[in-house]
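Q: Sequence and predicted model, in that order:
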Amino acid sequence: MAHTPVNHPARPIYRAIGGLIGLYFVVFGVLGSIGSAGNDFLAQDDTKILGQGTNLGYSLFAVLLGIVILAGITIGRNLDVAINQFLAYALIVLGLAELAFMRTDANIFNFSIATDIVLLVLALVLLMVGMYGKVGTDKEQEAFEKARLVL
């Protein structure tokens, strides 16, 4: 994308923030798996971890999500940018869908309002991390700077 900054000076900070988001998902998923052990995979009960509703299905999904984010951050080389942006958009869609189905039987991940708010905030931060983490050559950075100054 032409409007995405290349070699942003705060890129290491954004990568660290992305790593913290991935770590949060892993920790939440592990705690959720422990807390919902013995329940049905997609149980809709009152299981809460860190103040958020969850079940075994969402907990395992969170662990997988965190591992993918951490793997992308570790590999880098703009793979993390693609992973972070794609997952951010997917998490926004998931959060909005769960918000729409929260009080129905379609709430398969046992979301509460707190879970949904945390997921949407983390998705937006992950999107920001993806937008400012792009790495490129000096030519690409110069082209971005020229295009930015024209706008």
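A: Nice, thanks for sending it over. Numbering: from 1, shown residues only.
Q: drop to CA atoms for contacts and neighbour counts, all remaining ones
A: OK.
Q: buried sites along stretch 5-12?
A: Across stretch 5-12, burial judged by 16 or more other CA atoms under 10 Å covers 5-8, 11.
Q: how long is it from one end to the other?
A: End-to-end distance for stretch 5-12: 14 Å, by CA to CA, to the nearest Å.
Q: Spatially central residue for the chain, please.
A: A123 (4.6 Å; CA atoms, centre = their mean).
Q: then this one, side by side with the first:
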Amino acid sequence: MGHNPVNHPARPIYRAIGGLTGVYLVLFGVLGIVETSGGEFFAQDETAVLGQGTNLGNSVISAVLGVIILAVALIGRNVDAAVNKVLGYALMAFGLAGLAVLRTDANYLNFTIATTIVLMIIGQVLLVAGMYGKVGSEDDAKAFESARLVS
């Protein structure tokens, strides 16, 4: 995308914020796995971890996504920017889908309002980290800056 900055001065901060988001998801997932172990994978009960409704399935998905986000934050080299953008959009869509099935029997991941709000915030954080974390050559940065000044 031509309007996303290249070599943004705060890109290390955005990369760290993406990594911290991954740490939060891993923490939530592990605590959820500990709390819901021995139960059904898609149990629909009152189990909550860190104020969010969860079950074993939701906890495993969160832990896996957190590990992926941590791995790409460690890799860097624009892999983190691309994966963070994709996962940001996906988590926001996932949060909306969870909101749509909140009080139905289709709420297989035991979402609550707090869970959907947290997913939307995490999605937005990852999206911003992905859009501002792109690294490029000096020529790419100069081309972006000259295009920005012309517009």
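A: On my side now, so go ahead. These numbers come from a predicted model, not from an experiment.
Q: picking that back up, surely the residue nearest to the centre of the first structure is in contact with I92?
A: Yes - counting by CA atoms under 8 Å, I92 is a contact partner of A123 of the first structure at 6.0 Å.
Q: hey, where'd the helices end up in the second structure?
A: Taking DSSP state H as the criterion, the second structure carries its helices at 11-36, 56-75, 79-100, 113-132, 138-150.
Q: counterpart of the last one in the first structure, which residues?
A: Against the first structure, the aligned range for helix 138-150 of the second structure is residues 138-150 (TM-score structural alignment).
Q: Mean distance of that stretch to its aligned residues in the second structure, please.
A: Compared with the second structure after fitting, stretch 138-150 of the first structure has a mean deviation of 0.5 Å; criterion: mean CA distance after the TM-score superposition for the first structure.
Q: Could you check that stretch and say which residues are buried?
A: 141, 144.
Q: With stretch 68-87 of the second structure instead?
A: Result for stretch 68-87 of the second structure [16+ other CA under 10 Å]: buried residues 68-70, 72-73, 76, 78-85, 87.
Q: That one: end-to-end distance?
A: Termini of stretch 68-87 of the second structure sit 10 Å apart (CA to CA).
Q: Not counting its own residues, what contacts that stretch?
A: Applying CA atoms under 8 Å, 6 or more residues apart in numbering, the external contacts of stretch 68-87 of the second structure come out as 15-16, 18-23, 123, 126-135.
Q: Please apply the same query to stretch 120-140 of the second structure.
A: Contacts for stretch 120-140 of the second structure (CA under 8 Å, 6+ apart): 4-8, 10-12, 14-15, 17-18, 21, 77-78, 80-92, 95-96.
Q: from the chain's centre, how far out does it sit?
A: Relative to its parent chain, stretch 120-140 of the second structure has a centroid offset of 12 Å by CA atoms, centre = their mean, to the nearest Å.
Q: Then stretch 97-107 of the second structure?
A: That offset, for stretch 97-107 of the second structure, works out to 20 Å (CA atoms, centre = their mean).
Q: distance between the ends of that stretch?
A: End-to-end distance (CA to CA), stretch 97-107 of the second structure: 9 Å.
Q: and stretch 23-34 of the second structure, which stretch of the first structure?
A: Under TM-score structural alignment, the match for stretch 23-34 of the second structure is residues 23-34.
Q: for stretch 77-89 of the second structure, same thing?
A: Per TM-score structural alignment, the counterpart of stretch 77-89 of the second structure in the first structure is residues 77-89.
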